[in-house]
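Enquirer: next come a sequence and a model predicted from it.
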Amino acid sequence: MKKTKIVCTLGPSSQTVEQLVKMIDAGMNVARFNFSHGSHEEHLARFNALKEARKIAGKPCAILLDTKGPEIRTHDMKDGAIALETGMIVRVSMEQVEGTVERFSVSYPELINDVTVGSRILVDDGLVSLRVTEIDAFNKDIVTIVENSGVIKNKKGVNVPNVSVNLPGITQKDADDIRFGIKNGIDYIAASFVRRASDVLEIIKILEEENATHIQIIPKIENQEGVDNIDEILAVSHGLMVARGDLGVEIPTEDVPIVQKALIKKCNMVGKPVITATQMLDSMQRNPRPTRAEAGDVANAIFDGTDAVMLSGESAAGDYPLEAVQTMANICVRTEQALENQDVFKLKQFKQDITEAIGRSVGHNARSLGIETIVAATSSGHTARMISKYRPKSNIIALTFSERAQLGLSLVWGVQAVYVEKPSSTDAIFTEADKVVKELGFAKSGDVIIVTAGLPVGEAGTTNMMKLQEVQ
């Protein structure tokens, strides 16, 4: 059983029901819908295709809505592009103008108040670097010198490393997209460009207004401010995404692997899922096999402790979307086999919480007794998360009593969630556990499994029991 979860971005290469069924069968656990692109009509068609595909496949596959976020972009250029040469002086205007080599504008008019002389403005993932030499407040221009030659096209992303920008936490478009997603059954929100806890709280407020607090918020850490405020962000979130694309523009490239490891460790310590994203199998957009470095990148993220790995352009617009999922799944399984030979059961940050104490004990006993299968009966999914936190070698089967709870475990390492009717008693849970592990092929009669549940049966937050059970 593959324990690391795979997130696939959907797009033109992955939008038919037939293709999505194949991707789910190959190992896709979560489908990412990137709301930086596409209309609501396009996304609705893909939502419906995915729901049909998971029905046909007979497997859960959660929906993750990735917000566009409060980004800064260039406005349109004359003839669609301008070519800048090193040493040129170019003005960045706070008033919308048609861009030329002398002057172009950006979508954030307050930028002039955030940057100072010496700040750098990076355009198009850092391909063009501009250094601020003067603030011309009268003309509402930032005067810059071009540090390297390059072409700037329409609507390209703009980054300002080490500058605290006063953009809103979410935009009106984000709020509209989130409400659209809620109506269509999303399970996760990946919140772009989160800088502080208050950005997450803005999304929580929308979820509360829409009676949708079951939807989990996964902030994307994409800038230095997000890294600096990571503890306060994680405290109000359900997990994190290490979004290495923009992060690698905002902070030095050589710092990205260090930050990746630190963020994964923080999530592991508190038992919240973490996704490692961007360029994992990038060359597979055009090639049927990955580079060796890419295979190592996926494996090393798993060694770091990531819960999930993600495909972006590879699955959305590449030539080999299915092969990319299959390749990623193969790397996951092989790396997990290597991990089984290491002792990854470590004491994590521990709260005075009964469910967590049970989760810790389950992991410890499974390890000590060599038990291969753990069954957690869980209403909210919290018990399964607390067991996963301790990374036991055992398979973790979560018996969930709603499809919502089942899909809500799609990012959690090592957990296979199964939707069952809510049992009427603890004896019914034990019987159901036997039935499910045998049906899934995780145990046979005579094997010993661990079952954990709570009294009263089926109530969230009541996990208080662990049983060593011989399968009948």
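Expert: Arrived safely. Keep in mind that what you see is a predicted model, and the values were worked out from it rather than measured. Numbering: from 1, shown residues only.
Enquirer: please make it C-alpha for all contacts and neighbour counts, starting now.
Expert: Noted.
Enquirer: so where do the helices sit in the stretch 251-400 of the chain?
Expert: 256-270, 292-304, 313-316, 321-340, 354-369, 382-388 (DSSP state H, counting those that start in this stretch).
Enquirer: repeat that for the stretch 101-250 of the chain.
Expert: Using DSSP H, counting those that start in this stretch, helices in the stretch 101-250 of the chain cover 111-114, 172-183, 197-209, 224-228, 230-235, 244-250.
Enquirer: which of these sits closest to I275?
Expert: helix 244-250 (10.6 Å; CA to CA).
Enquirer: quick one: contacts of the closest one?
Expert: 122, 125-126, 159-162, 221-224, 256, 276-279 (CA atoms under 8 Å, 6 or more residues apart in numbering).
Enquirer: just the buried residues of stretch 176-196, please?
Expert: Within stretch 176-196, the residues scored as buried using 16 or more other CA atoms under 10 Å are 177-182, 185-196.
Enquirer: another one to put next to it:
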Amino acid sequence: MTQSNWQRTKIVCTLGPATDRPGVIERLIEAGMDVARINTSHGDHADHARRIRQVRQAAHALGQPVALLMDLPGPKFRLADLPNGFCKLEEGTIVRLVVAGDEAKGASADNCCLLPVRSRELLQALRIGEPVFLADGSVELGVKSVTANPSRADCQVRIGGTVRSGSGINIPESATDMLIPTDEDRRHLAFAVSQEAEWVGVSFVQSAGDLARVRACLSAGPGIKPLLMAKIEKRRALDDLDAIVAASDGVMVARGDLGVETDLAEIPIVQKRIISVANAQGRPVITATQMLESMVEHEHPTRAEVTDVANAVLDGTDAVMLSAETAVGEFPVAAVRFLQRVLTATEEVYGGRMARDRMNPAETASPNEAGNALSFAACLLAARLGARAIIAPVQSMETALSVARFRPQAPLVMVADSVRLYRSLALVRGISPLVVNAPDNGAEPQARLAQAREWLFTHGLAQEDDLAVLLSASGAAGDKADTLQTVRLNS
């Protein structure tokens, strides 16, 4: 690895049947996967646990930090299992939505297509004339009639397409009273804790209170608490965006449901706004949905998809996420490789400009705490001196994020004092996490500096006599960094 192809923006890959093929997870990590995502809306805990073991084992064998992000399903309506796993809906045809298990009751003489749904509450919420969107809005139905007993709804297909088992259903014009977390969320949350997931994605967040209720569930139980990723996919979330970001540990721009809940034409602006707020508050942010959607079936992406990925980087995202591309796609490894190529090409040309923009006080939030001021100074010093890296021993996300928020051009080599923190940092843009290899967690700063230096030399990012900036804690301020110095990377 050389300085020119060192990748700052991180890659999130959703696991699924396509990653179960022998050797695929190892190849995904080698291709650039930084975060493995488990979507608990699909599959069962046995499948998830098996995939998590494979990721942990492969990452350890390859010596790479890979974080685990486990998405909670949230209060989302979904199709139940379809007879053949999928169904093609033709424009103009009539389909009948029925509760799974009630298909026989929903049958009729006209033999209209039956679509089983998982929740009776969906059918109770529907109103005649309103739109119903499936498969991230690619299929649209219009409600023609609703029957209470048995619960069913007849709809006409306005925009046809293919829907699959478990496809999401959106009814943006209807109000529902389902709170976060749901009973299903609590069950999956306990599983995430048992699997020591570094991150948990909280779906359909609409207020900071939603995150507070999820944290209350974590506080009541044993085990290590995961970091919470607020998934912004509801229109109402945009009204409380600043508070939601402040209450979270990270944010996801979930463009699938957001594109149904919001005017599709406004999604690029909404994306920029969410990323900007997350950047300003020092929260890592993921841009998700349809990044390389065509690679589910094709070996190469479209020009528009490549441009979309590059623009997410220029917007300031920490990571970009692949969903169906790696979970069920035909070319999961090729998708990651192509994604990495786009990220590297974009960063090579624009990485320096982005760093300079963040060093301009007019373009970034003014550091208002001692820790942020010192981090800002570290980034500015590294830029002025042409330092090859910013090195910091860290014991929490706080110090790492306080530096990463300024998007320095130099690599951020963070030496974590635990494996959990080491993995968690894999999500954050610009950070190359290491885990302390000293006999105990009280390793001397020089030992950590030597470890960072060895990593930089091994990856071709620095040579002897190059400068680095070292950010460390003297002990007077507890675990918080309070000391800044320049060092020569002499062996």
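Expert: Cool, got the structure. Since this is a predicted model, take the numbers as computed values, not measurements.
Enquirer: correct me if wrong: A26 of the first structure contacts A324.
Expert: No: A26 of the first structure is not in contact with A324 according to CA atoms under 8 Å; the separation is 9.5 Å.
Enquirer: show me what contacts A277 of the first structure?
Expert: M241, V242, A243, R244, V309, M310, L311, S312.
Enquirer: trace the fourth one over to the second structure, please.
Expert: Across the two structures, R244 of the first structure finds its equivalent in R255 of the second structure, going by TM-score structural alignment.
Enquirer: gap between its match and T458 of the second structure?
Expert: According to CA to CA, to the nearest Å, R255 of the second structure and T458 of the second structure sit 38 Å apart.
Enquirer: just give me the residue right at the centre of the second structure.
Expert: In the second structure, the centroid-proximal residue (CA atoms, centre = their mean) is I286; its distance is 4.3 Å.
Enquirer: touching, that one and D318? I think so.
Expert: Yes: using CA under 8 Å, I286 of the second structure is in contact with D318, at 5.9 Å.
Enquirer: buried set for stretch 339-358 of the second structure?
Expert: Under the neighbour-count criterion of 16+ other CA under 10 Å, stretch 339-358 of the second structure has 339-344, 346-348, 351, 354-358 buried.
Enquirer: likewise for stretch 361-372 of the first structure?
Expert: Here stretch 361-372 of the first structure shows V362, G363, H364, A366, R367, I371, E372 as buried, counting by 16+ other CA under 10 Å.
Enquirer: follow-up on the earlier one: could you dump the contacts of A277 of the first structure to JSON lines with neighbour count and distance to R54 of the first structure?
Expert: Supplementary listing: the contacts of A277 of the first structure in JSON lines, determined by neighbours: other CA atoms under 10 Å; distance: CA to CA, whole Å:
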{"residue": "M241", "neighbour count": "25", "distance to R54 of the first structure": "24"}
{"residue": "V242", "neighbour count": "26", "distance to R54 of the first structure": "27"}
{"residue": "A243", "neighbour count": "23", "distance to R54 of the first structure": "27"}
{"residue": "R244", "neighbour count": "24", "distance to R54 of the first structure": "29"}
{"residue": "V309", "neighbour count": "26", "distance to R54 of the first structure": "20"}
{"residue": "M310", "neighbour count": "27", "distance to R54 of the first structure": "19"}
{"residue": "L311", "neighbour count": "27", "distance to R54 of the first structure": "19"}
{"residue": "S312", "neighbour count": "23", "distance to R54 of the first structure": "20"}
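Enquirer: closest to V418 of the first structure out of those residues?
Expert: Closest approach to V418 of the first structure among the contacts of A277 of the first structure (CA to CA): V309, at 21.8 Å.
Enquirer: tell me how far that closest one lies from D246 of the first structure.
Expert: If you go by CA to CA, the gap between V309 of the first structure and D246 of the first structure works out to 17 Å.
Enquirer: A53 of the first structure too?
Expert: For A53 of the first structure relative to D246 of the first structure (CA to CA), the value is 32 Å.
Enquirer: those two: which is more packed in?
Expert: Of the pair A53 of the first structure and D246, A53 is the one with more neighbours under other CA atoms under 10 Å, namely 24 against 20.
Enquirer: whereabouts in the first structure does stretch 300-309 of the second structure align?
Expert: Aligned by TM-score structural alignment, stretch 300-309 of the second structure falls on residues 289-298 of the first structure.
Enquirer: list the buried residues of the matching stretch.
Expert: For stretch 289-298 of the first structure, by 16+ other CA under 10 Å, it's R289, P290, E294, A295, G296, D297, V298.
Enquirer: nearest to E421 of the first structure, of those?
Expert: Nearest to E421 of the first structure among those, with distances taken as CA to CA, is V298, at 36.7 Å.
Enquirer: hmm, that closest one is touching A329, no?
Expert: No: counting by CA under 8 Å, V298 of the first structure does not reach A329; the two are 9.9 Å apart.
Enquirer: counterpart of V469 of the second structure in the first structure?
Expert: So, by TM-score structural alignment, V469 of the second structure is matched to I450.
Enquirer: which SS class is its match?
Expert: Here I450 of the first structure is recorded as strand under DSSP: H, G, I helix; E, B strand; the rest coil.
Enquirer: so where in the first structure does stretch 376-385 of the second structure end up aligned?
Expert: Counting by TM-score structural alignment, stretch 376-385 of the second structure corresponds to 360-369 in the first structure.
Enquirer: how many neighbours does the counterpart of V21 of the first structure in the second structure have?
Expert: Counting by TM-score structural alignment, V21 of the first structure lines up with E26 in the second structure. Residues contacting E26 of the second structure under the criterion other CA under 10 Å number 19.
Enquirer: pretty sure G161 of the second structure is touching L141, no?
Expert: No: G161 of the second structure lies out of contact with L141 (CA under 8 Å); the separation is 10.7 Å.
Enquirer: so if I had to pick from those two, which one is more boxed in?
Expert: More neighbours surround L141 than the other of G161 of the second structure and L141, with 25 against 16 (other CA under 10 Å).
Enquirer: can you tell me, leaving aside adjacent residues, what's nearest to the more buried one?
Expert: Excluding the flanking residues, the one nearest L141 of the second structure by CA to CA, 6 or more residues apart in numbering is V157, at 4.5 Å.
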